[in-house]
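S.K.: What follows is a predicted protein model with its sequence.
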Amino acid sequence: MLTKSSQSVATIKAEDASKNCILVFDPDKTHAGKLNAILDFLGYDLLLAHSREELAHQLKKYPGLLTIIITGDLSETEQQDIVNIVAREAEHILPVVLYSVPAKNEQPVSLRYPPSWVAVKYPIAHQEFSSALDRVHAHFAHQQTEKGQRPAHLFRSLIGRSPAMQHIRHEIEQVGPTDATVLILGESGTGKEVVARNLHYHSRRRGKAFVPVNCGAIPRDLLESELFGHEKGAFTGALTAREGRFSLASGGTLFLDEIGEMPMDMQVKLLRVLEERTFERVGGSKTIKADVRIVAATNCNLEQMVADGTFREDLFYRLEVFPINLPPLRERVEDLPLLIAQLNDRMEYEKHFSVRFSPDAVSILSGYSWPGNVRELANLIERLGIKFPNGLVEVNDLPMKYRSGTGDGVSHDSQLDFFAEAAAAVRSQPFAVKTKPTVAQILANGQDMKSYVSEVEKNLISQALEETDGVIAHAAKLLGLRRTTLTEKMRKYGLQRPREGRATG
């Protein structure tokens, strides 16, 4: 029987089994389940195989796996069979072997695996295991480089298991195949261009160009020429004719970033292109067909700008055919471990070093408000990677503002409770922790991380409302949340103030 920690194996597409997916082979299902819980907490997708037949089947079905973790009580004959299967079905993979240390009166374990494979003692310490995974990641990146390819997993995907990111991915799958104009809204650093590129990737135009334009970075007197091109002699300095971004994106996608910074006179011209699907170059009279899909993005409140008269209402409604709202990082901190892993992989590929975070450090980072969102997280990881190349970052290694847990004035979210307890399972001590609960024990009775965190969050909000007599503003302050955020969470969980008719806050 094959299982995955959060979903049935049957739901995993072969092309989705990437660097983030690990196959665990162990004849003992109980033992494998414990290891599964640990790796799931570390942000990996897991497949389990309990027989050599299942192992061979999964290696054929999922050729893009990061690694295989081989553990359990295996005879030398069984070990040799495993080596043969891996050599035949997955020669590019660097496996990790977990082996038990023999008792005092027992004979040493005779490992029959190739010396190039990674062997790690079991029970295992977190830092030792992280080092093993570092070797695996480096091997994976090297294999992709040898093929002359950029690793598929480094495609800038929208990582995250939070409900918000699952909803975003669903929206992209819905609107991607169409030619509908999309308006991406979100704070700076939330990944609006990543969404735009994913929209292009999921469209019928993916074989054509994706052309980004930052409307706020181009001087207003040059923006028209940048977008539509110009003819020779159209203005001083126009020594030759030049194609604009609309022409370069023909058949593909034109991404208009920071659309809120576009001058009013250019808004009029863009509106005409959206309505008529044609344009003329500056200084020209020839009408050119605009065969492009428009995706726009902004961190501005366009509705407020319309009300203030700084953005055209008709253009706003032309752009807002399908709006996508990106949540800030502080509202999806449960995605932090996966984001850290992805950004680390990208840094390892591009800069040839990486850095790992202890569970306690991840717990502390989850309480920071992240005003710069994912961009700020990426900068922090690179900074720490330079200071501690291929090392392990502990809480005291973090810059002080991240250790304060408040950042922009927002205190720890209740999701810290999960990280604090789950960290016990992956600290630098054996997996078999007797004094503190394991992840499997915490997430008992079929619970998963999402339901556990939601239950903790719901109970904490209920308690805060009770303690403040239902005054939302006071409850929000007690929880370290914005009032609007608390209201949204109350609506999400169907919570009411305990005393109707009291002050609204």
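M.R.: All right, it came through fine.

S.K.: can we go C-alpha only for contacts and neighbour counts from here?
M.R.: Will do.

S.K.: got the contact list for the residue nearest the centre of the chain?
M.R.: For the chain, the residue nearest the mean C-alpha position is Ile159 (2.1 Å; C-alpha atoms, centre = their mean). Residues counted as contacts of Ile159 (C-alpha atoms under 8 Å, 6 or more residues apart in numbering) are Met165, Asp335, Leu338, Leu339, Gln342.

S.K.: Okay, one more to line up with it:
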Amino acid sequence: MSAKTILFIAEPQAVTSIFPTLKEAGVQAGLADNLNGALGFIKKSKPLLIFSRPSIQGFDAKRLLEQAEQVDDFPPVIIFSRNGSAEEAQDYLQHGARDYWLEPLIWDKIKLVLPKGAPDPEPEPEPKPGPEPALRAPAAAPAAPRQDSKFQIIGRHPAVLRVLALARQVARSKATVLIAGESGTGKEMFARYLHHNSDRADQPFVAINCAALPEHLLESELFGHEKGAFTGAINRKLGKFELADGGTILLDEITEMDLGLQAKLLRVLQESEFDRVGGVETVKVNVRVIATTNRAIEETVKEGKFRQDLYYRLNVIPLKLPALKHRGEDVIELAEYFVNKYCAAYGLGRLAFTEEAKAWLMDYDWPGNVRELQNLMERAVLLAGDGPIRKSHFLMTEGEWMPDDLDAVEQAQQDVAAAAPPEGMDQALSVMPLQEMEKKLILKSLDETAGNRTRAADLLGISVRTLRNKLNEYKKQGIDV
């Protein structure tokens, strides 16, 4: 087993009881009770993780976190406390702590956050009789978060980079995250980025729109129900929290949730447990919660429409996404990204923008944000053909869009005539088999929903089971889905 070292900064009586368990697991533990001692141990033994009290006599963890900001390969710091609070957790996370735990510290929890894949240490010569040898550890830094172009955040504006840096810093923690921003700014993309770069990346990511269902149905969707719990409940149903166990759940548009249901959600966040609708047994879950809102949630709290205690519990890590109109040159970078995406999807060559088109993109107010930009770029790709993308390809209101010349109108008329369906229905259907058309629609829906099968099924008007069966068929045909 790879040798690993972790450092505890605490009173000896608070942590030494776990040392024998760590030793059995092949983990060596160091102990410090002041800043100088901790920094000396870190320099000498290069621990993979640090567990620190918020403060003990002569030591303040914020001073340690200040040191961490100045060193590139400084070990991650997890703060642990006897009696913590959401406000204290948020404070330390904002100062750079990876996570905030409540006691007791147990091995089953610690092993989940130890960086994986640490290299084996170089073989050591047999120790000579004498004092206990000094603790040693590999000099490897914690494993970097996984990267995947599918979850890449596009943009270089400072406001986006600040949010992205914070998201990357807290991705591997269990802290709840509240993502705020106007509709279409990419809140779900950031939620998926957090999950994909977390220790839960191989576990489920489950999303639910709290605004899409009435209260009684939303409760069943979140927590599940037992057979006979209400009319139509003919079988037990697992809720989204159970389906997300071990992974991440996204509560989209959280401010639309009814106050009564908010109280039940608060219990899940505090106790990691809930009861199914109509159930008598308590269900325990381990789920990381990410919530989004397009409202000014502080105002919603003042209006009495959202519980203040739930707001504090969700807002441990706040991420505020800027509107597209405030992101400057990111508009062009995003536009080029979407154009390349749709050119590839439709089998077209690369398309460039005219200077007039770029100026229009920069001047437009983008009330629909990135989602509107994406849809507009698909339109532009389809209208531009082989030529550059012009301003006229963005404008489709009556009287504002016309082909570039009258020859194009004449060509369009000829194309319509040439594309007239042949005589006989059998011949018409032979243009594209129904199964092939179905396949194209299914694959396009998955692309549009970033692989979210539930949303793709909703777009197609079919059940998730039907979609899953179709995808299994495509896999047998050698299609990567």
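M.R.: Happy to help now that I have it. The shown structure was predicted, so the numbers you read here are calculated from the model rather than taken from an experiment.

S.K.: The aligned partner of the residue nearest to the centre of the first structure in the second structure: what secondary structure?
M.R.: Aligned against the second structure by TM-score structural alignment, Ile159 of the first structure finds its counterpart in Ile154. Secondary structure, DSSP: H, G, I helix; E, B strand; the rest coil: Ile154 of the second structure is coil.

S.K.: Same question for Ala291 of the second structure.
M.R.: strand.

S.K.: so how far is Ala209 of the first structure from the aligned residue in the first structure for it?
M.R.: Aligned counterpart of Ala291 of the second structure in the first structure: Ala296 (TM-score structural alignment). With the distance defined as C-alpha to C-alpha, to the nearest Å, Ala296 of the first structure ends up 16 Å from Ala209 of the first structure.

S.K.: between these two, who's got more neighbours?
M.R.: Ala296 (27 against 16; other C-alpha atoms under 10 Å).

S.K.: In this structure the more buried one contacts Glu261, no?
M.R.: No: at 11.5 Å, Ala296 of the first structure does not count as touching Glu261 under the criterion of C-alpha atoms under 8 Å.

S.K.: give me the element the equivalent of Glu275 of the first structure over in the second structure is part of.
M.R.: Under the alignment (TM-score structural alignment), Glu275 of the first structure pairs with Gln270 of the second structure. Following DSSP states H and E, one finds Gln270 of the second structure within helix 259-271.

S.K.: That helix vs the first structure, average distance?
M.R.: Compared with the first structure after fitting, helix 259-271 of the second structure has a mean deviation of 0.7 Å; criterion: mean C-alpha distance after the TM-score superposition for the first structure.

S.K.: May I see the buried residues of that helix?
M.R.: Gln262, Leu265, Leu266, Val268, Leu269 (16 or more other C-alpha atoms under 10 Å).

S.K.: Touching, the fourth one and Arg276? I think so.
M.R.: No: if you go by C-alpha under 8 Å, Val268 of the second structure and Arg276 don't touch, sitting 11.8 Å apart.

S.K.: ranges for the helices of the stretch 351-481 of the second structure?
M.R.: Counting by DSSP state H, counting those that start in this stretch, the stretch 351-481 of the second structure has helices at residues 355-363, 369-384, 406-418, 425-429, 434-448, 453-460, 464-476.

S.K.: nope, the stretch 201-350 of the second structure is what I meant
M.R.: Using DSSP H, counting those that start in this stretch, helices in the stretch 201-350 of the second structure cover 215-223, 240-243, 259-271, 297-302, 308-314, 330-345.

S.K.: hmm, back to that, where's the match of Glu275 of the first structure relative to Glu87 of the second structure, distance?
M.R.: 14 Å.
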